[in-house]
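Asks: heads up, no residue letters with this:
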């Protein structure tokens, strides 16, 4: 059974692969600017906290826009929503490459974030709806796209940014234009929902105890996640190539642990236990970043990709399975809350470093992981539906009875 499900992940319609390719490029945009953050600060005469607003504006707009993605897609259809999101990314990524000041760049990243929200939230629903092998296979495929995109983003940013800090933005625009063409030609428009989603649906979905528990735990987890992603480039003391290679190694571990380690461990120990273990491991790496020298910082940064990849898959599957709301609505509410962690962390981390020391942001990240674990313990009763999902997975993995 397990071998069949694994092979089924790769046997997907062309429309799913087209959407997955565009998702890879969309997630590349998250880590694309990592290797060039010091270069941007130097060329635009900006401080680290000012440059960190590239992440803050991007994720803040992404989070808020999540509230309207279901409303839009239920009225114009999933395919049109994907294409509008891709078109906005193409336009604003291209404009970001023309920026003459950090303020302009921050503004263009905000527009990019709006397009990213329309695309990412809808892409997950489209892949889940169109993929063969069920929701679990679709989520693993989606997380594989996330991991691959996050790993390739810093590498592409380093290679293009070494020539000019503007080139990574133009490169993203070109790749997203390719994704736009693939979606337009290969994706058959999925049927529109019979009932149009009201604007208030994602917020009302968060009244569900399980979804709100998952979302707010993910908010604190994402704070720790993006402290590493957005702040660490400033303390590595390396050029664009060096930073790009460090975060490429980190991203490879994100991808491998999200696709292979997380599903295996979830089937053996359950989703909630995987969350606890990954958060505890992330605490150790955050503390390692706080107290280590240069080599230790590199090692802890790369290895932190393991718990981050495990949590990305565990949290996404939990958000999709824990409530009885439609998956696009649950995804929108969940992402609205969790991306707030990505919006807050870069700016707060850089400010903490400016006022105290470079170790303090990581202590704050470790504390956020501890808070996330406490939420899971205190509200564990709301996560009981996940136990049924884990039992189903275990049943699917069980060997067939011997034939008489």
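Replies: Done, it's in. These numbers come from a predicted model, not from an experiment.
Asks: Every contact and neighbour count from this point should use C-alpha atoms.
Replies: OK.
Asks: Assign a three-state SS to the nearest residue to residue 63 once chain neighbours are set aside, would you?
Replies: Residue nearest to residue 63 in three dimensions, not counting chain neighbours: residue 336, with 4.3 Å by C-alpha to C-alpha, 6 or more residues apart in numbering. Using DSSP: H, G, I helix; E, B strand; the rest coil, the structure places residue 336 in helix.
Asks: what about residue 336, how many neighbours?
Replies: Burial of residue 336 is recorded as 26 neighbouring residues (other C-alpha atoms under 10 Å).
Asks: so how far is residue 96 from it?
Replies: 24 Å (C-alpha to C-alpha, to the nearest Å).
Asks: what's the answer for residue 23, then?
Replies: Counting by C-alpha to C-alpha - residue 23 and residue 96 are separated by 20 Å.
Asks: likewise residue 297?
Replies: Distance from residue 297 to residue 96, by C-alpha to C-alpha: 30 Å.
Asks: So between these two, which is more surrounded?
Replies: Neighbours around residue 297 and residue 96, counted as other C-alpha under 10 Å, are more numerous at residue 96. The numbers are 25 against 20.
Asks: And the helices in the stretch 301-404 of the chain, which stretches?
Replies: 305-321, 327-355, 360-378, 384-397 (DSSP state H, counting those that start in this stretch).
Asks: what do you get for the stretch 1-150 of the chain?
Replies: Under DSSP H, counting those that start in this stretch, the stretch 1-150 of the chain gives helices at 2-10, 14-31, 37-43, 48-51, 53-76, 78-96, 102-130, 134-161.
Asks: In a markdown table: those helices, plus distance to residue 293.
Replies: Shown next, in a markdown table, are the helices of the stretch 1-150 of the chain (distance: least, C-alpha to C-alpha, whole Å):
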| stretch | distance to residue 293 |
| --- | --- |
| helix 2-10 | 41 |
| helix 14-31 | 23 |
| helix 37-43 | 20 |
| helix 48-51 | 21 |
| helix 53-76 | 26 |
| helix 78-96 | 34 |
| helix 102-130 | 31 |
| helix 134-161 | 22 |
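Asks: Now residue 258: closest residue in space that isn't a chain neighbour?
Replies: In space, residue 258 is closest to residue 309, 4.3 Å off (C-alpha to C-alpha, 6+ apart).
Asks: separation between the one you found and residue 260?
Replies: Relative to residue 260, residue 309 is positioned 10 Å away (C-alpha to C-alpha).
Asks: on that earlier part again, pretty sure the residue nearest to residue 63 sits against residue 64.
Replies: Yes - between residue 336 and residue 64 there is a contact at 6.0 Å, judged by C-alpha atoms under 8 Å.
Asks: Tell me, how many residues neighbour residue 99?
Replies: When neighbours are defined as other C-alpha under 10 Å, residue 99 has 16 of them.
Asks: structure B:
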């Protein structure tokens, strides 16, 4: 990457420090905005399905634990697929990887809408997870790499896309789901087709010279986890995602609302997630530092899940807790993503793959466990267990403070 040709091809993506300082978050190349808008549509897919979980359970005669497997298969496949995203991207390029992810999501979402059984649907959600892995890991790398305003602002932009997609998704999902549970699946396929057109027309192909210089090995993510800081954040994210996906996959079953109602609740959740990830997280970071802010958000989230466990049968408490959780999750998502990007000297794509692998392992186990615990015990137990895991993530960060405190220094240097 040090050759004159490679340096020249990357000039528009690596501005000097003065340019970064002056560049605002909205002053981005059109390639960044192409990925941004595609990311919004991609993350609509997660929220679109959420309001229809009870309807799927009822209409396909599936138990809660079987229905929550829709999240488990999705996250499990995504976790392991994350390990190969870097190797794929380094060989075929960012744009082709994003396009491949979009096509896979569209195909499996469409097939999901045409399916007739819970196990068939669970399997197809796994295929959807493969496409999402290719897209999500590469989208973060693309925005951070192509941005001309520095790591922190690029990550905020990425988290904003996630928040917007997740917030609008439930509203559309509730509307489509009220007609039929199949509607949101076909809706995702349609939106992915729009994202495909957007990326093909707006995003130029990334220069291949730099990519050819260094191909990522399949073992690189595992080597990256030898860095204690990255491993700590990955384990913390896995524990934290137990709580995240307990709320996302199981809360719809205890809210007692129809598709429209669930859509509105998760719209509020997603809006707070989007707003805090963009506006509040940077202020927390500046005032208290990344690590302390993360611990605060995670501790508050653990308490919120505990409250949901205590007052599971009180509808307004659960509704309020879900919506408020959006603010805590929005802040923490931005904080932990920023920390991961600055945690180790490995390539961003490799760091993202290693971290995401651990993160989505937690997200794969939690939904099924929540459904099963509710069947064995009662509907409060999943929230208690989720709170305990989130509490462990705080403990993991606190016990390893000396290994991760450098992320604040690294962020201030950008």
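Replies: Nice, I can see it. The structure presented is a predicted model; accordingly, all values stated were derived computationally and were not measured.
Asks: Any idea what the TM-score is?
Replies: With the length set by TM-score structural alignment, normalised by the length of structure 1, the two chains reach a TM-score of 0.94; 391 aligned residues with a C-alpha RMSD of 1.4 Å.
Asks: ok so, going back, which residues does the counterpart of the residue nearest to residue 63 of structure 1 in structure 2 contact?
Replies: Counting by TM-score structural alignment, residue 336 of structure 1 corresponds to residue 357 in structure 2. By C-alpha atoms under 8 Å, 6 or more residues apart in numbering, residue 357 of structure 2 lies in contact with 78-83, 234.
Asks: circling back: test my guess that the residue nearest to residue 258 of structure 1 contacts residue 253.
Replies: Yes - at 7.1 Å, residue 309 of structure 1 counts as touching residue 253 under the criterion of C-alpha under 8 Å.
Asks: Which one of these two is surrounded by more residues?
Replies: Between residue 309 of structure 1 and residue 253, counted using other C-alpha under 10 Å, the more crowded position is residue 309 (28 against 25).
Asks: Give me the distance between that one and residue 95 of structure 1.
Replies: From residue 309 of structure 1 to residue 95 of structure 1 the distance is 31 Å (C-alpha to C-alpha).
Asks: Ok, residue 83 of structure 1 next?
Replies: For residue 83 of structure 1, the distance to residue 95 of structure 1 - C-alpha to C-alpha - is 18 Å.
Asks: list the contacts for residue 252 of structure 1?
Replies: 147-148, 151, 305.
Asks: Pick out the most distant pair among those residues.
Replies: Using C-alpha to C-alpha, the pair of the contacts of residue 252 of structure 1 lying farthest apart is 148 and 305, separated by 12.0 Å.
Asks: So the two - more neighbours on which side?
Replies: Comparing residue 148 of structure 1 with residue 305 by other C-alpha under 10 Å, the one with more neighbours is residue 305, at 29 against 24.
Asks: excluding its backbone neighbours, what's nearest the more buried one?
Replies: residue 254 (4.5 Å).
Asks: Aligned counterpart of residue 278 of structure 1 in structure 2, please.
Replies: Match for residue 278 of structure 1 (TM-score structural alignment): residue 297.
Asks: what's the angle from the strand or helix carrying that match to helix 381-399?
Replies: Element membership for residue 297 of structure 2 (DSSP states H and E) is helix 290-310. Orientation check (axes from the mean of the first three to the mean of the last three C-alpha atoms, to 10 degrees): helix 290-310 of structure 2 against helix 381-399 gives 160 degrees.
Asks: what helices or strands is helix 290-310 of structure 2 leaning on?
Replies: Secondary-structure packing of helix 290-310 of structure 2 (3 or more C-alpha pairs under 8 Å, 6 or more residues apart in numbering; DSSP states H and E): helix 228-255, helix 281-288, helix 315-341, helix 381-399, helix 406-412.
Asks: most packed of those helices?
Replies: Counting by mean count of other C-alpha atoms under 10 Å, helix 228-255 has the highest mean neighbour count of these, with a mean of 24.
Asks: what sits against residue 9 of structure 1?
Replies: Residue 9 of structure 1 touches 132-133, 137-138, 140-141, counting by C-alpha under 8 Å, 6+ apart.
Asks: sorry, back to before: overlap in contacts, residue 309 and residue 253 of structure 1.
Replies: Counting by C-alpha under 8 Å, 6+ apart, nothing touches both residue 309 of structure 1 and residue 253.
Asks: ok now do the residue sitting nearest the centre point of structure 1, which residues does it touch?
Replies: The centroid of structure 1 falls nearest to residue 146 when counting by C-alpha atoms, centre = their mean (6.2 Å). Counting by C-alpha under 8 Å, 6+ apart, residue 146 of structure 1 makes contact with 23-24, 27, 255.
Asks: rerun at 7 Å
Replies: 23-24, 27 (C-alpha atoms under 7 Å, 6 or more residues apart in numbering).
Asks: now swap in residue 310 of structure 1 and tell me
Replies: If you count contacts by C-alpha under 7 Å, 6+ apart, residue 310 of structure 1 has them with 257-258, 261-262, 278.
Asks: What is the equivalent residue in structure 2 for it?
Replies: Match for residue 310 of structure 1 (TM-score structural alignment): residue 331.
Asks: Quick one: residues contacting the alignment partner in structure 2 of residue 19 of structure 1.
Replies: Aligned counterpart of residue 19 of structure 1 in structure 2: residue 35 (TM-score structural alignment). Contact analysis of residue 35 of structure 2 by C-alpha under 7 Å, 6+ apart lists 139, 143, 199.
Asks: Residue 35 of structure 2 and residue 200 of structure 2, how far apart?
Replies: For residue 35 of structure 2, the distance to residue 200 of structure 2 - C-alpha to C-alpha - is 10 Å.
Asks: before we move on, what about residue 368 of structure 2?
Replies: Residue 368 of structure 2 sits 37 Å away from residue 200 of structure 2 when distances are taken as C-alpha to C-alpha.
Asks: Counting neighbours, go ahead and name the busier of the two.
Replies: Comparing residue 368 of structure 2 with residue 200 by neighbour count (other C-alpha under 10 Å), the higher total belongs to residue 368, at 25 against 15.
Asks: can you pull the contacts of the more buried one?
Replies: Taking C-alpha under 7 Å, 6+ apart, one finds 65, 68-69, 72 in contact with residue 368 of structure 2.
Asks: again, only using 8 Å
Replies: 65-66, 68-69, 71-72 are the contacts of residue 368 of structure 2 under C-alpha under 8 Å, 6+ apart.
Asks: Kindly report the same for residue 131 of structure 2.
Replies: 78, 100-105.
Asks: same question, residue 364 of structure 1
Replies: Contacts of residue 364 of structure 1 (C-alpha under 8 Å, 6+ apart): residue 224.
Asks: cool, the one 4 residues further on as well?
Replies: If you count contacts by C-alpha under 8 Å, 6+ apart, residue 368 of structure 1 has them with 220-221, 223-224.
Asks: Just say helix, strand or coil for the residue nearest to residue 305 of structure 1.
Replies: Under three-state DSSP, residue 254 of structure 1 falls in the helix class.
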